[in-house]
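K.L.:
Sharing a model that was predicted from the sequence below.
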Amino acid sequence: EIASQALGRALFAREVSAYWLRRSWDYIRSEPLDWIRLMGRKWLIVWNVRELEDADDFYLYQKWSWLLRGLGWANHFGLLVPLAAMGLVLTWRQWRELWLLYALLLSFALTVALFYVFGRHRLAMVPALALFAGASLSQFGPLFRKREVRQSLIAAAALLLTIAMVYWPVMGERTPSAAGLNNLGIVLAQQGRIEMALRSYRLALQAEPRFIAAHYNLATLLARHGKIDEAKLLLHEAIKINPGYAMAHNKLGEITAAQGDLEVAVVHFREAVGIQPQLAEARRNLEKAIALRNKKP
């Protein structure tokens, strides 16, 4: 959508990819230090204890599943990665036999950091991490009993330093995300559980006040149930956050048209079409509003 707006026409998938690739290279060339800082932050996120959600939110599902709540206390990168770091130290003397595992783990981590960090994207790292974590559990005890103090201290230091890294608060609390709460609100609204849907949208905005999708969905549901003033306020807030949000302009046009203010509705519909010409709903609304306005005496 953003690429299409920038180029002023509908794009094929390969054209969208080419657009963002050009934008990425332009950014790296113009802001190299900022890009390095960004990559450093993304590298920390790759190993962080918090799962970065995509369409599915693990922390939201935990509220509905006793099994996930039970597993969640230990089944995460906050335990796996430190143990794997200690295992890497303890198995370093076997690097000739294990170099392929090192290469796989590093390549997976770099790929995730370079592109987009999601919990599901870093899942490919888990098998290699689990092998090294298992090595730490099997080798540290015998090593300690043999009183190999130096190697034991190095392994323990690796464990503690990695714990500090993975628990570094680079991503916020391990709580349901705005996107997850917004998606839950959509499902609840479809099921007719309106009050629960409204609460979920409001929680999404508490979690991320600038999350415009939650503004839009909450406004749509409020307008559908007669709370017009609050709905319009939310849509104006969404447009203030992102003036190029065509759907918010279109929804404001629909609300004002339903109130009989066709002049203002036409302005909003035109704004929506100007921002996103391929938004068919806004085009239809604009044509209808103009026709109704012209029929007025």
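P.N.:
Good, I have the coordinates. Since this is a predicted model, take the numbers as computed values, not measurements.

K.L.:
contacts and neighbour counts: CA atoms only from here.
P.N.:
OK.

K.L.:
could you pull out the helices for the stretch 151-297 of the chain?
P.N.:
178-190, 194-207, 212-224, 228-241, 246-258, 262-275, 280-295 (DSSP state H, counting those that start in this stretch).

K.L.:
same for the second one, what does it pack against?
P.N.:
In terms of contacts (3 or more Cα pairs under 8 Å, 6 or more residues apart in numbering; DSSP states H and E), helix 194-207 is packed against helix 178-190, helix 212-224.

K.L.:
Using JSON lines, lay out the ones you listed together with mean neighbour count and distance to L205.
P.N.:
Shown next, in JSON lines, are the helices and strands packed on helix 194-207 (neighbours: other Cα atoms under 10 Å; distance: least, Cα to Cα, whole Å):
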{"stretch": "helix 178-190", "mean neighbour count": "21", "distance to L205": "7"}
{"stretch": "helix 212-224", "mean neighbour count": "22", "distance to L205": "6"}
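
K.L.:
any chance of those helices in a markdown table, with distance to G134 too?
P.N.:
Converted to a markdown table, those look like this (distance: least, Cα to Cα, whole Å):
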| stretch | distance to G134 |
| --- | --- |
| helix 178-190 | 33 |
| helix 212-224 | 43 |
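
K.L.:
just to revisit the earlier point, can you list the helices of the stretch 151-297 of the chain in TSV and add distance to A157?
P.N.:
Output for the helices of the stretch 151-297 of the chain, formatted as TSV (distance: least, Cα to Cα, whole Å):
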stretch	distance to A157
helix 178-190	36
helix 194-207	36
helix 212-224	44
helix 228-241	45
helix 246-258	53
helix 262-275	55
helix 280-295	60
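
K.L.:
A further structure is provided below for comparison with the first:
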Amino acid sequence: MPCWALLTGIGVLAFILRWICLAETAAIASTQQLLGDAATYYAWAEKIAAGSWYGDTTFYQAPLYPYVLAILIKFGGVAVPGIRFTQAILGSLACVLLVASTKKVFGLRTAVVAGVMLAIYSPAIYYDGIVQKTSLASFLLCGLLWASLSIQSRLFVSSGLSNADPLSKSREEAAPVAVTPEHPKPIVYLFSLVAGLFLGLLVLTRENALLWIPLFPIWMIWLPSSLSRRQRFALAGTMILGLAMVLVPVAARNGSLGGEWSPTTFQAGPNFYIGNNAHASGIYEPLVPGHETPVYERSDAHRLAEQETGHELTAREVSRFWFAKSWSEIRQSPLSWISLLVRKTAMVVNHFEVPDVESLFIHQQYSVVLKLFSFWQFGLLAPLAAIGLVMTRDRWKELLLLYALIAVMIVAIVGFFILGRYRFPLVPLLIPFAAVGVTLFIQMVSRRRWRPLRMPVGVAILVAIVSYLPIHAENHLNASSLTNVAVAAGQQGDLGAAIMLLEQSNRMQPDIAETNYNLGFAYKQTGQMQPAIEHLVKAVQLEPDLMTANFHLAECLERIGRFEEAKLFYANILTVDPNHTGAVRALERLDTLAPQAQ
């Protein structure tokens, strides 16, 4: 079958699966009523589309995704369903690009396996269907791999095994093949420029891709080829030019608004603290309990930093403050931090897809496609990729770029905190190795070559064991995701559905403060004060600093005439936030009522 037909077939397969999943999950409340980052991105995109293309503040979150959404809204007239449909197309194109990339190092048969693997990978289908930047980042990463490996396929001086059957001949039998012409064709420099553009766009989507920037020019200069030193530096310079074309305008724009140049955002410091402070668990926890949304993230980081330093800070100074605070706490207990790093490293390969606001677990309840391919997740990908990594180790020079990208991304993930969508960039990098691992394993078994399988299988078993260690509080995280769906239902005005979902979440995990708070608030909205007070009291007991729970509990107590108790909770709020206007006014109101009561 022609290569173009295989590429088309994989793209169509990927799109059909994603389109079916979109239809199946359209009724989920959090798909219709966006929450968390999704709501922030969409609101930001609407503001941009309304005319605020330049903006008025430095970037705190990666900007490319909301700008892409703004273009879709402004010039395509699309809303959330149209965005999800567009992402299904991007996800399908990513599969095609991964096939084209894998073919350049492992051959067509392995490339087709890799494309099918990404097409049916259940987290990939899920992320392509929610309003998050993961889909865009995956497409850009696959584009970066395609451009980079296109350079390698034209320049690399190999042993001739790149696209041959790895078992058909030994390395000694393979004749050296120099692919490089004496003077490289201009298309090589074009691919280098395109690689720089893709990397720059990826950095504006996933800030931790910044750590990849040094790898590419070093790799281009080191890459075994017949290029002269001057040609190698010209190739690296072309790539840097493409990168600069994307990042320099953003840095200048940030400088014009904040007085400080930054090619991306100013949230690295707070994120590093969240992932490495003395009480860090390895997953996301807000600086202020109850402020899990982007609405608060920037203001909380800025306010807390200025409170502790006692003076105003710029965006860069806020980031530096949180880095310094992190290292201070790390120095106080270095062994605890090392233990945390080990735990986070295990989290990276864990089978569980750690949710943020939305959850694969919830979407699987609605989608036959996600249920059908639920077996194909990180817990299976990591061991299969381990087989491929071990079995291709003799080709390390040719695969060095992929090794480096994987290693640096793991460091970047472990250095902050773990979410399923944060580790997703590893998926397009590992799938080619999983594909070659499967194909080589099948070849060796069919030829009864057992000895070479001992090490790969042993490593794969070890990775599989680590992947299924009970590291995450899965029930707790899934219940929290169900709470978020309930919140979305409540925001749509369906309080009955919200209460039903919240009660289900509370049965799954009764000790979640946020669930009890939202359940109490929902009962309060329906006028059921007694169950409202019960759940709000439990929320405050579980999380005393959850100020919204304190406030609504105080209001409920005030409504049923328990004024003295209400005053205690209002006062508790002011100990944390002295400027809380609602609590200040409530205490003034209750103080005026006291003489009347007497």
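P.N.:
Thanks, I have it. Values in this document were obtained by computation on a predicted structure and should not be read as measured data.

K.L.:
quick one: TM-score?
P.N.:
After superposition, the two chains reach a TM-score (TM-score structural alignment, normalised by the length of structure 1) of 0.88; 296 aligned residues with a Cα RMSD of 2.7 Å.

K.L.:
follow-up on the earlier one: among the helices of the stretch 151-297 of structure 1, which comes closest to D26 of structure 1?
P.N.:
helix 262-275 (23.9 Å; Cα to Cα).

K.L.:
once the two are aligned, what's the mean deviation for the closest one against structure 2?
P.N.:
For helix 262-275 of structure 1, the mean deviation from structure 2 after alignment is 2.4 Å (mean Cα distance after the TM-score superposition for structure 1).

K.L.:
Counting by contacts, list what that helix packs against.
P.N.:
helix 246-258, helix 280-295.

K.L.:
Go again with 10 Å.
P.N.:
If contacts are counted by 3 or more Cα pairs under 10 Å, 6 or more residues apart in numbering; DSSP states H and E, helix 262-275 of structure 1 sits against helix 2-7, helix 246-258, helix 280-295.

K.L.:
one step back: which one of the helices of the stretch 151-297 of structure 1 lies closest to W20 of structure 1?
P.N.:
helix 262-275 (19.0 Å).

K.L.:
Relative to F269 of structure 1, which of the helices and strands packed on helix 194-207 of structure 1 is closest?
P.N.:
That would be helix 212-224 among these, by Cα to Cα, at 15.7 Å.

K.L.:
what stretch of structure 2 does the closest one fall on?
P.N.:
Counting by TM-score structural alignment, helix 212-224 of structure 1 falls onto residues 513-525 of structure 2.

K.L.:
Which one, of the helices of the stretch 151-297 of structure 1, ends up nearest to E51 of structure 1?
P.N.:
Checking the helices of the stretch 151-297 of structure 1 against E51 of structure 1 by Cα to Cα gives helix 178-190 as the closest, at 12.3 Å.

K.L.:
tell me, how many neighbours does the aligned residue in structure 2 for P169 of structure 1 end up with?
P.N.:
Alignment note (TM-score structural alignment): P169 of structure 1 maps to P470 of structure 2. For P470 of structure 2, the neighbour count with other Cα atoms under 10 Å is 12.

K.L.:
mind listing what P470 of structure 2 touches?
P.N.:
347, 350-352 (Cα atoms under 10 Å, 6 or more residues apart in numbering).

K.L.:
Just name the closest of those to G520 of structure 2, please.
P.N.:
F352 (29.9 Å).

K.L.:
In structure 1, what sits opposite the closest one in the alignment?
P.N.:
By TM-score structural alignment, F352 of structure 2 lines up with R50.

K.L.:
Which strand or helix spans its match?
P.N.:
Here R50 of structure 1 is covered by no helix or strand, with elements defined by DSSP states H and E.

K.L.:
Chain neighbours aside, what residue packs nearest to it?
P.N.:
R174 (5.8 Å; Cα to Cα, 6 or more residues apart in numbering).

K.L.:
again with H121 of structure 1
P.N.:
Nearest to H121 of structure 1 is V112, by Cα to Cα, 6+ apart, at 6.5 Å.
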